[in-house]
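kindly generate the corresponding structure for this input.
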Amino acid sequence: MNIKISEYNLPIEKSGPYGITVGPDGAIWFTENAGNRIGRITTSGEFVEYPLPTKNAKPHAITSGKDGDLWFTEWGSNKIGRITPYGEITEYQIPTPVSEPHGLVLEPYGAIWFSEESDKIGQLVY
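Just a heads-up that it's a prediction; the model follows:
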């Protein structure tokens, strides 16, 4: 088996890439925990970055939704975020204060499930 590994430097140094997923547009989308941004890279290596509206949101996990948008956790701001393939961002507050959401996943019927450090599992239905 012949394996090739390629690496791409992010535009912002020490941005702390964390979560990663394939978006509905075929590009790779990722969170920048320390950079407070959502990033997008094409298979040819072209980057676009989208700053989050909330300061110190610390985006963590990211997944594609049934609606063609991407959903992500904001560990530092206690929110779930949604970003369109065009970079429009909406944020949703989690009811439990300081829940520190981490991982998330899309269920087959479209709801977003996420884990919280507050010893809870959350569900966002849209």
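
make it CA atoms for all contacts and neighbour counts henceforth
Noted.

wait, what's in contact with the residue lying closest to P101 once chain neighbours are set aside?
Using CA to CA, 6 or more residues apart in numbering and skipping residues adjacent in sequence, the residue nearest P101 is E116, 4.3 Å away. For E116, the contact set (CA atoms under 8 Å, 6 or more residues apart in numbering) comprises S99, E100, P101, H102, G122.

6 Å instead?
Shown in contact with E116 (CA atoms under 6 Å, 6 or more residues apart in numbering): S99, E100, P101.

count of neighbours near the last one?
As a burial measure, P101 scores 27 neighbours (other CA atoms under 10 Å).

now do the second one
Burial of E100, expressed as a neighbour count using other CA under 10 Å, amounts to 21.

distance check, it against N33.
If you measure E100 against N33 using CA to CA, to the nearest Å, the figure is 13 Å.

if we can go back for a sec, Throw the contacts of E116 into TSV and include secondary structure and distance to R82, thanks.
As requested, the contacts of E116 are arranged in TSV below (DSSP: H, G, I helix; E, B strand; the rest coil; distance: CA to CA, whole Å):
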residue	secondary structure	distance to R82
S99	coil	18
E100	coil	17
P101	strand	14
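
following up with a second sequence; could you model it the same way so I can compare the two?
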Amino acid sequence: MGASGGHRHANLNTGAFDGDGVLWFTGQNGIYGRFDPAKGDVKVFQAPEGRGPYGITATPGGDVYFVSLAGSYLARIDRESGEAQVIEPPTSEQGARRVWSDSGGRLWIWEWNSGQVSMHDPQVGSWDAWRVPGDDPRVYAVYVDESDTV
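I've put the predicted structure just below:
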């Protein structure tokens, strides 16, 4: 599944370390990948829906998720195989830009096109969303601190 090389214009965006110290990264031109510093090994994967991988995060349990700005989805990466499973948010074409995990492993997602902040709880499969104030809000990024304050 994975291959390195041949990705000159990947448009790398964001990185996050998983629970084993492996760096996972996204490239807006349709890739995501991992770098294992212990092995010096890089693997690159094609995103399941092409262009758009943008923000990426690891949960306290070490699970890795990324969002796609162009594809408007959330994906969970299987750390062993590298395969990404798409998780469709309830708001279509929302333009998921960034994702951050809180201490419970809930995923906070900033939606550029919809003007919302959403939260997905992978343990129960639930979604919540909140529209931010303003006439045409564009949420670029939000931070979840060590107290789970968004």
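
hmm, R76 and A84 of the second structure touching each other?
Yes: if you go by CA atoms under 6 Å, A84 of the second structure and R76 touch, sitting 5.4 Å apart.

if we can go back for a sec, return the distance of the residue nearest to P101 of the first structure relative to A27 of the first structure.
The gap separating E116 of the first structure from A27 of the first structure is 28 Å, by CA to CA.

which parts of the second structure are strands?
Along the second structure, the stretches classed as strands by DSSP state E are 12-17, 23-27, 31-36, 41-46, 53-58, 64-68, 73-77, 84-87, 96-101, 107-111, 116-121, 126-131.

okay, and the first one goes to which residues in the first structure?
Counterpart in the first structure of strand 12-17 of the second structure, with TM-score structural alignment as the criterion, is absent.

what does D136 of the second structure correspond to in the first structure?
Matched by TM-score structural alignment, D136 of the second structure corresponds to V98 in the first structure.

with S126 of the second structure instead?
That one, S126 of the second structure, aligns with E88 by TM-score structural alignment.

tell me how far that match lies from S6 of the first structure.
Distance, E88 of the first structure to S6 of the first structure, by CA to CA: 29 Å.

I12 of the first structure too?
Counting by CA to CA - I12 of the first structure and S6 of the first structure are separated by 18 Å.

these two - which one has more neighbours?
Neighbour count, other CA under 10 Å: between I12 of the first structure and S6, I12 has more, with 12 against 4.

follow-up on the earlier one: for V144 of the second structure, which of the strands of the second structure is the nearest?
Across those, V144 of the second structure has its closest neighbour in strand 96-101 (6.7 Å, CA to CA).

what's the matching range in the first structure for that closest one?
Strand 96-101 of the second structure maps onto residues 59-64 of the first structure, going by TM-score structural alignment.

residue at max distance from the center of the second structure?
D135 (26.7 Å; CA atoms, centre = their mean).

and the most centrally placed residue in the second structure, how close does it get to L23 of the second structure?
In the second structure, the centroid-proximal residue (CA atoms, centre = their mean) is F66; its distance is 1.6 Å. Distance from F66 of the second structure to L23 of the second structure, counting by CA to CA: 13 Å.

that concludes my questions; thank you for your assistance.
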